[in-house]
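Undergrad: Got a predicted structure plus its sequence, pasted below:
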Amino acid sequence: MSHSFPKLGSVESIIESLAAEGYICNEQIATVVYLAAALEKPILVEGPPGVGKTELAKSCAELTGAPLVRLQCYEGLDESKAIYEWKYGKQLLYTQLLKTQLAEVMEGATGLRESIERLHSFDDVFFSKEFLEPRPLFRAIDADDGVVLLVDEIDKADFEFESLLLEVLSDFQVSIPELGTVKGRSKPLVFLTSNDTRDLSDALKRRCLHLHIDFPTTELEGKIVRARVPQITEAMTDHLTSFVSKVRELDLKKLPSVSETIDWAKSLVLLHADSLDEELVRSSLNALLKYEDDLSTVVDNLTELLSQDVKASQAS
């Protein structure tokens, strides 16, 4: 059982290939992805929301040509939604359709014990793979070829779910009481993302390579914006990323994410803007900020933020 991701041949090739997919990353990110593929270990990607954790997994799937299997975590997530459940409706339907055959099986049985013994010899028929509904974790390890498995926002799930996940991450297998241990046919490239809303267990972290993605530097965010919004001018990109960097230094309820920077850049292109001024920022800031209190805070500091932006642009 193995996976093969030939396009992850080196750190440099990963940086170049991800850039071709529109994902601009630094050497640290590319190195962890390379090591994860080579060592066949999951990656635990932590960091604030909106910095590209989920997008990294999606881009690696595009890069390798492997299918993306995604499990979105939430409180109360259990094995019936994450690993498997039985198709009870199909089992019941088959039971009804096979009534005649069941009568033939039971014919001549004397007493309850013999009847149960005869039924028991056939119960495995209804607890076979044909009646199994595979969920994302099972689909990922049961695939003929390697897939990219994304376990998104693992910090939203319970500690109990982490325990279920450990078997999949360490041995690439799942235990099903009625079938026994089902070993994977291929090893997925696994990404687990966390927004740091709670501490994850040491057992989970031990099984993973760790990667922390923070808000990018102004220079890196400029490269990201130009890759995703090629119509934007270089001067506007510099102004925009410098302004966003200063906004993130404010005491806001939600700091603007990279994806929101990209949305704002697209908005400014649609508005045919070639520079930032107070009127333009006020009218378009909803694309960057999502809370009214945050909007008010930025507007109250707008003159200073724009003057800092101009100084930063002149310095560069």
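TA: Nice, thanks for sending it over.

Undergrad: For the rest of this, base every contact and every neighbour count on C-alpha atoms.
TA: Will do.

Undergrad: outside of stretch 240-252, which residues touch it?
TA: With C-alpha atoms under 8 Å, 6 or more residues apart in numbering as the contact definition, stretch 240-252 has outside contacts at 218, 221-222, 255-256, 261, 265, 276, 293-294, 297-298, 305-306, 308-309, 312-313.

Undergrad: Tell me how far stretch 273-286 lies from the chain's centre.
TA: Relative to its parent chain, stretch 273-286 has a centroid offset of 33 Å by C-alpha atoms, centre = their mean, to the nearest Å.

Undergrad: Span of stretch 48-68 from start to end?
TA: One end of stretch 48-68 sits 23 Å from the other (C-alpha to C-alpha, to the nearest Å).

Undergrad: so how far is that stretch from its chain's centroid?
TA: Worked out by C-alpha atoms, centre = their mean, stretch 48-68 lies 7 Å from the chain centre.

Undergrad: likewise stretch 264-273?
TA: Taking C-alpha atoms, centre = their mean, the mean C-alpha location of stretch 264-273 is offset from the chain mean by 29 Å.

Undergrad: now swap in stretch 61-70 and tell me
TA: Distance, stretch centre to chain centre, for stretch 61-70: 12 Å (C-alpha atoms, centre = their mean).

Undergrad: What of stretch 106-119?
TA: So, by C-alpha atoms, centre = their mean, the centroid of stretch 106-119 is 51 Å from its chain's centroid.

Undergrad: And here is the other one:
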Amino acid sequence: MADTADTAPAGEVDSPAGLASLLDRHAYLCDEGLATACFLALRMGRPLFLEGEAGVGKTELAKTLATALGAPLIRLQCYEGLDASQALYDWDFPRQLLHLRAAEAAGIGDVARLEGELYDRRFLLARPLLRALETSPSVLLVDELDRADDEFEAFLLEVLSDFTITVPELGTIRAERPPVVVVTSNRTREVHDALKRRCLYHWLEHPSFDREVAIIRRRLPAAAARLAGQVAGVAQRLRTRDLLKPPGVAETLDWTEALVALGVRELDPGTAAVTLGAVLKYREDQQRVLAGGLDALLNGG
């Protein structure tokens, strides 16, 4: 649980700089553009749509924002085939059946009463979207929307338009206070304009060298300054190469953490070779980098 001195309700964040400072206290360093987009999403009550390469910090922003605002994070992980019942709500059929059998054993024969009891709120399983509507305040993370189908995207747009849902057996459920919504996409496909129009949009770039070094030192203070600079420099150069999956900030941190765990204070070709799997997750990428020579990569080539 975060210290209350390091949290602030969304309504008390008074500027992009104030929000950036709040996130910084929780080890998330953002630039002015991202801080401004995030602040406007809070102030205007609009979902924030984040696109960018995998590993640039989209999901981490939502997690840190929830911590900084002192609100629970409710995450909806998208995937192909995701439908409304998996995202919104479902009925707890096993419990309903047990209740029905218990009523029969007790000799309760009032059918209308039984039907009403079977669709009571206690038998409703709230999935992420419904939980976000019923939890105030909360941060709703709709992660990797580009992996979901077009049909689900259209359904999500409807929910985000008025933050209400209708359960036929119970009626309409409206958010007392709409959640802070962060939608992310790795752009494996284009998300439709209708949903983007509902949101404030921001593209997350890979950080500059100086910012990446700062992120490493902030997240992993045990890393030597020399090592942090070397790892950030290599990561920056790897992103300019023709790789299947260039490293994101997540991989940079993974690699640094692995090196720190090994007691490394300065990166050399031998150590880089045996730990390359922490930063490059495809065999073809590792082979390509090794074939080009790690000496040149470490020395700026």
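TA: That came through, no problem. Being a predicted model, the structure only gives us computed values, none of them experimental.

Undergrad: And the TM-score between them?
TA: TM-score for the superposed chains, counting by TM-score structural alignment, normalised by the length of the second structure: 0.91, backed by 291 aligned residues with a C-alpha RMSD of 1.7 Å.

Undergrad: just to revisit the earlier point, quick one: buried ones out of the contacts of stretch 240-252 of the first structure?
TA: 218, 221-222, 255-256, 261, 265, 276, 294, 298, 305-306, 309, 313 (16 or more other C-alpha atoms under 10 Å).

Undergrad: CSV please, covering the residues you listed and showing secondary structure.
TA: As requested, those are exported to CSV (DSSP: H, G, I helix; E, B strand; the rest coil):
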residue, secondary structure
218, helix
221, helix
222, helix
255, coil
256, coil
261, helix
265, helix
276, coil
294, helix
298, helix
305, helix
306, helix
309, helix
313, helix
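
Undergrad: which of the residues you listed sit farthest apart?
TA: Maximum pairwise distance among these (C-alpha to C-alpha): 24.2 Å, between 294 and 313.

Undergrad: so what's the residue positioned nearest the centre of the second structure up against?
TA: For the second structure, the residue nearest the mean C-alpha position is residue 59 (2.4 Å; C-alpha atoms, centre = their mean). By C-alpha under 8 Å, 6+ apart, the contact list for residue 59 of the second structure reads 141, 143, 184.

Undergrad: With residue 124 of the first structure as the reference, measure out to residue 84 of the first structure.
TA: If you go by C-alpha to C-alpha, the gap between residue 84 of the first structure and residue 124 of the first structure works out to 17 Å.

Undergrad: typo on my end, residue 68 of the first structure
TA: Residue 68 of the first structure is 32 Å from residue 124 of the first structure, by C-alpha to C-alpha.

Undergrad: Identify all contacting residues around the one helix or strand residue 113 of the second structure maps to.
TA: Taking DSSP states H and E as the criterion, the element that holds residue 113 of the second structure is helix 111-118. Contacts with helix 111-118 of the second structure, where a contact means C-alpha under 8 Å, 6+ apart, come from 96, 99, 100, 103.

Undergrad: Please name the residues that touch residue 185 of the second structure.
TA: 49, 50, 51, 52, 143, 144, 145, 146.

Undergrad: Can I get those in TSV including neighbour count?
TA: Listed next are the contacts of residue 185 of the second structure as TSV, based on neighbours: other C-alpha atoms under 10 Å:
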residue	neighbour count
49	25
50	27
51	21
52	17
143	22
144	22
145	27
146	22
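
Undergrad: and those residues as a markdown table, adding distance to residue 261 of the second structure and secondary structure?
TA: Shown next, in a markdown table, are the contacts of residue 185 of the second structure (distance: C-alpha to C-alpha, whole Å; DSSP: H, G, I helix; E, B strand; the rest coil):
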| residue | distance to residue 261 of the second structure | secondary structure |
| --- | --- | --- |
| 49 | 36 | strand |
| 50 | 32 | strand |
| 51 | 32 | strand |
| 52 | 30 | strand |
| 143 | 30 | strand |
| 144 | 31 | coil |
| 145 | 35 | helix |
| 146 | 35 | helix |
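
Undergrad: Looking at these, which one is closest to residue 157 of the second structure?
TA: residue 145 (11.5 Å).

Undergrad: quick one: contacts for the counterpart of residue 161 of the second structure in the first structure?
TA: Aligning on TM-score structural alignment places residue 161 of the second structure opposite residue 170 in the first structure. With contact set as C-alpha under 8 Å, 6+ apart, residue 170 of the first structure has these partners: residue 207.
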